[in-house]
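Visitor: Fold the following, please.
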Amino acid sequence: MSLGWDEIEQADGFAGLRAYAEAEVMPLLSEAELRPADAEILKKRVSRALTIGFAGFVISFLIVQGLIPNTMWGETLVFFLFPVMFIAGIFGSLFLFRHSLLRVLLDAKTRFLIRGRALAVLARPLGLTYVPTPGGTPGALKWLAQQAWAPAELRDLATTFDEVGGMDDAVAAARGAGLMVEANVYVLGTKAQKEQYHKMAATQATIEDGFHGRRGGIDFDMFEWVERVDEAPDIHHLVIVLEAPLELHGVTQLRARKVGWPQEASDVRFVEIDLGPRAFDAVYRLRSTDQVEARAIFNPAVIERVIDLAHDGKFRAVAKGSRLVFDFPGVNRFNLVDVVSGEWSEETLRQTISDLVEALTLVDTLAHAFMLARKSDTGGL
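Guide: Reported below is the predicted structural model:
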């Protein structure tokens, strides 16, 4: 969804935001050095390093493969040498170009911090608190920064991500709900193996652009996590976390028919539930470990309201513990400044505000659909 300024200012809480953004956000970005003069040169050097590393791997591997005898042990050795030589080639090349790579990382860090300040200023009149890195430093970067050979600049970058992190409970709720594992992945194995895979997948996922706020008496957290896709644009999942209308003892999962079930790590037994209305059954599937609890959540009033939330056929939700967690896949939202290039414009500013309108409208719709406003006003259902 892309709204024009007139439509944006008609949204609840957004009146006057264009003038505010032009007065407070645009000067902040205009005065910042987001595009250093040698940025393109540095990018080309890093790209050249990767190309040289890959070419070196191909040539050296072909030579080694030709020298090793064509026997069973030789083929086994080739099998193990392939990933080792590939990693060595790439990392060796990056090591040779490490100064350019570190400069690119430091420039990206500067743009990341400026982008965070701009989004925090933009969120302020909406009653939102902006969190640049929900959950703190990404797992892969944290591991690299902890290595003895890691440069000080990399450790400083990891520290910065932790300093601007937060929303740990909301991120933990999304991970525990199984919504941060790709929808087309089905994990087989023991309970311990499933939990290990879920932990690895969730901690390695890129999480960005968190917002905490309160609308209509309802507290909420929302953030994006990025699903990497080969040979296609990445999928950016908007996750919204709300307090459940009652304390839950089971796990209830809802999904639109065009997407897979959330990946529950524990060995609980789900039962699919038919709530009756054909309009609901046409777009959703529902399953739970506790049918009574699921029917309490999805009472007739909720069913009627939630039918319109299918969101292009890919909407998923989980009710677990004290949280309702919702997942809406889509394009990159809140992309005010490109951290890699430093590019921004009045158009990216307008689109970012349009993304906020859409996200907060979803929060309002979900709170209404699941009767959370009533709980907030009366202290219970």
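
Visitor: Please make it C-alpha for all contacts and neighbour counts, starting now.
Guide: Fine.

Visitor: G53 touches G89, doesn't it?
Guide: Yes: counting by CA atoms under 8 Å, G53 does reach G89; the two are 4.8 Å apart.

Visitor: now the helices: where do they sit in the stretch 201-350 of the chain?
Guide: Applying DSSP state H, counting those that start in this stretch to the stretch 201-350 of the chain gives helices spanning 278-283, 291-297, 300-306, 346-369.

Visitor: Out of the ones you listed, which one sits most buried?
Guide: helix 346-369 (a mean of 19; mean count of other CA atoms under 10 Å).

Visitor: buried residues in the next helix or strand after it?
Guide: Once helix 346-369 ends, the next helix or strand along the chain (criterion: DSSP states H and E) is helix 372-378. Of the residues in helix 372-378, 372-376 count as buried by neighbour count, 16 or more other CA atoms under 10 Å.

Visitor: wait, which of the helices of the stretch 201-350 of the chain is closest to F211?
Guide: When the helices of the stretch 201-350 of the chain are compared by CA to CA, helix 346-369 sits nearest F211, at 9.7 Å.

Visitor: And the closest one, what does it pack against?
Guide: Helix 346-369 makes packing contacts with helix 5-10, helix 300-306 when contacts are defined by 3 or more CA pairs under 8 Å, 6 or more residues apart in numbering; DSSP states H and E.

Visitor: next SSE after the first one?
Guide: Stepping forward along the backbone from helix 5-10, the first helix or strand reached (DSSP H and E) is helix 17-20.

Visitor: Tell me which other helices or strands the helix or strand just after that next one touches.
Guide: Downstream of helix 17-20, the first helix or strand assigned by DSSP H and E is helix 26-30. Contact here means 3+ CA pairs under 8 Å, 6+ apart; on that basis helix 26-30 packs against helix 98-123.

Visitor: Give me the helices and strands touching the helix it packs on, please.
Guide: In terms of contacts (3+ CA pairs under 8 Å, 6+ apart), helix 98-123 is packed against helix 26-30, helix 39-67, strand 129-131, helix 152-163.

Visitor: For the comparison step, fold the sequence that follows:
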Amino acid sequence: MEVHAIGWIALAAVVVVLITIDIVGHVRTPHAPTIREAARWTTFYVSLAIVFGLILWAIYGAQYAGEYFAGYITEYSLSVDNLFVFIIIIGAFRVPREFQQKVLLSGIIIALVLRLIFILVGAAVIANFSWVFYLFGAFLLYTAWSQARQGTDAPSEEDETYHENPVVRLIRRVMPVTEGFVGDKVVHRAHGKTFITPLLICIFALGTADLMFAVDSIPAVFGLTKEPYIVFAANAFALLGLRQLYFLIDGLLDKLVYLHYGLAAILGFIGVKLVIHALHENELPFINGGQNWDAIPEPTIIISLAWILGVLALVVVTSLAKNKKDARLASAERAIAGAPAGTQPHTIPPVDTTHRPATDDTGAGSHATGPGETDPAGDDRTIAHTAD
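Guide: Down below sits the predicted model:
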């Protein structure tokens, strides 16, 4: 795939235009987006990503378009998992909801720049050292195992606690920080000194945290395509749609209870694919005598795309089924626990029909009533049952 400079310029222009639209249309006037607004813009970004893929199809063919779609879907699904960390960070800084769009967009811009550098460096390394695919594959297999463990282990309080990374701690030491937010300002000047606000620290926290996510997501996309242009396009469209997706599914991430297993299956598949690709281009002397080993065919992009879509569909269906089952059980438990006292059915004890002595006011024995008999006092007795 030979991408001319005009292709890179066009992609960069699209990214800049989208960022400008976000700044002018959403971030410049702080507000908390509604679910409808978030859904509308999420649909817009996904549609735009699809249109870009169709343009690739028209210009470069189905193979590269398929690689792009597989990379985009993989990146987008990994981004959904990353949103959980974003929620923790934003919650730790207690960013007001109307300022969260600015924080997210600024963090995404930082992430885009860092990812572009990462992608270009990674492409250069791959072009010169094919054995790097072994490292990428091994790392993705390890990440898949970690994801599977996260799905098995119950979330702990430690997992939901944000710990500042070294970059954020360095910023705090170097720059004075205001006690609280100053509107949506990132820098504030007072008493002849320049302060940064917690908003700016949160932005850097998001941007640097995303770089850690890129360590596994970018090799995953490189496992589907070797073209840096496609890798960056998939990352750019996935990240740019992340801001509105945050507001759309905030609070719903816990519903995807099997997401970690799905991501483990996707990353594990791509990890194996990378190892197979490395064997096909093997140059390491201690593996097969330095010769290529192609006994196992590498999965095609169609198989890869089908696997990714199938796993994600399975995650959604099984998660929804489990949520529905849990809701039914919870409803039944609430019904039992909330039942008022005395509503349980009681059986009226049988009347004692035996003749036993009873004492009247005079101390003389009286006759106990038996079946069909009338009380000596002449009145009918009613047996009352009172529930405890």
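
Visitor: Next, the TM-score between them, please.
Guide: The TM-score (TM-score structural alignment, normalised by the length of the first structure) is 0.21; 137 aligned residues with a CA RMSD of 7.0 Å.

Visitor: was I right about Y130 of the first structure contacting G213?
Guide: No: with contact defined as CA under 8 Å, Y130 of the first structure does not reach G213; the gap is 9.0 Å.

Visitor: So these two - more neighbours on which side?
Guide: Neighbour comparison, Y130 of the first structure and G213: the larger count goes to Y130, with 26 against 18 (by other CA atoms under 10 Å).

Visitor: In JSON lines: the helices of the stretch 201-350 of the first structure, plus distance to Q65 of the first structure.
Guide: Below are the helices of the stretch 201-350 of the first structure laid out as JSON lines (distance: least, CA to CA, whole Å):
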{"stretch": "helix 278-283", "distance to Q65 of the first structure": "54"}
{"stretch": "helix 291-297", "distance to Q65 of the first structure": "59"}
{"stretch": "helix 300-306", "distance to Q65 of the first structure": "59"}
{"stretch": "helix 346-369", "distance to Q65 of the first structure": "50"}
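
Visitor: for these, which one sits closest to L17 of the first structure?
Guide: With CA to CA as the yardstick, what comes closest out of the helices of the stretch 201-350 of the first structure is helix 346-369 (8.6 Å).

Visitor: now the angle between helix 98-123 and that closest one, please.
Guide: Angle of helix 346-369 of the first structure versus helix 98-123, following axes from the mean of the first three to the mean of the last three CA atoms, to 10 degrees, is 60 degrees.

Visitor: Excluding sequence neighbours, find me the nearest residue to L286 of the first structure.
Guide: Leaving aside its chain neighbours, L286 of the first structure sits nearest to L254 (4.7 Å; criterion: CA to CA, 6 or more residues apart in numbering).

Visitor: Helices of the stretch 51-200 of the second structure, start to end?
Guide: Counting by DSSP H, counting those that start in this stretch, the segments of the stretch 51-200 of the second structure that form helices are 62-93, 100-128, 132-152, 166-174, 198-222.

Visitor: right, so of those, which gets closest to A321 of the second structure?
Guide: A321 of the second structure lies closest to helix 132-152 among the helices of the stretch 51-200 of the second structure, at 16.6 Å (CA to CA).

Visitor: packing partners for that closest one?
Guide: Applying 3+ CA pairs under 8 Å, 6+ apart, one finds that helix 132-152 of the second structure contacts helix 100-128, helix 198-222, helix 259-280.

Visitor: Return the most buried member of those helices.
Guide: Most buried of these, by mean neighbour count (mean count of other CA under 10 Å): helix 259-280, with a mean of 24.

Visitor: So what angle separates the directions of it and helix 132-152?
Guide: The directions of helix 259-280 of the second structure and helix 132-152 differ by 160 degrees, with the same axes, to 10 degrees as the criterion.

Visitor: Next SSE downstream of helix 259-280 of the second structure?
Guide: Next in sequence after helix 259-280 of the second structure, counting helices and strands by DSSP H and E, comes helix 301-337.

Visitor: Just want the angle from that following helix to helix 259-280.
Guide: On the basis of the same axes, to 10 degrees, helix 301-337 of the second structure is oriented at 160 degrees to helix 259-280.

Visitor: For helix 301-337 of the second structure, buried residues please.
Guide: 301, 304-305, 307-308, 311-312, 315-316, 319-320.

Visitor: Check stretch 157-166 of the first structure too.
Guide: Neighbour-count burial for stretch 157-166 of the first structure flags 157-162, 164-166 (criterion: 16+ other CA under 10 Å).

Visitor: Could you export the residues you listed as a markdown table, including distance to S30 of the first structure?
Guide: Formatted as a markdown table, those follow (distance: CA to CA, whole Å):
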| residue | distance to S30 of the first structure |
| --- | --- |
| L157 | 24 |
| A158 | 27 |
| T159 | 27 |
| T160 | 23 |
| F161 | 24 |
| D162 | 27 |
| V164 | 23 |
| G165 | 26 |
| G166 | 28 |
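
Visitor: Grab the two from those that are most spread out in space.
Guide: Across those, the longest distance by CA to CA is 16.1 Å; it joins L157 and G166.

Visitor: W73 of the first structure: which of the buried residues of helix 372-378 of the first structure is nearest?
Guide: L372 (64.6 Å).

Visitor: show me the contacts for the residue nearest to R305 of the first structure when sequence neighbours are not counted.
Guide: Distance criterion CA to CA, 6+ apart; nearest residue to R305 of the first structure, sequence neighbours excluded, is A369 at 5.0 Å. Contacts here follow CA atoms under 8 Å, 6 or more residues apart in numbering; on that basis A369 of the first structure touches 301-302, 305-306.

Visitor: Quick check, the residue nearest to L286 of the first structure in contact with K320.
Guide: No: in this structure, L254 of the first structure is not within contact of K320 by CA under 8 Å, at 11.6 Å.
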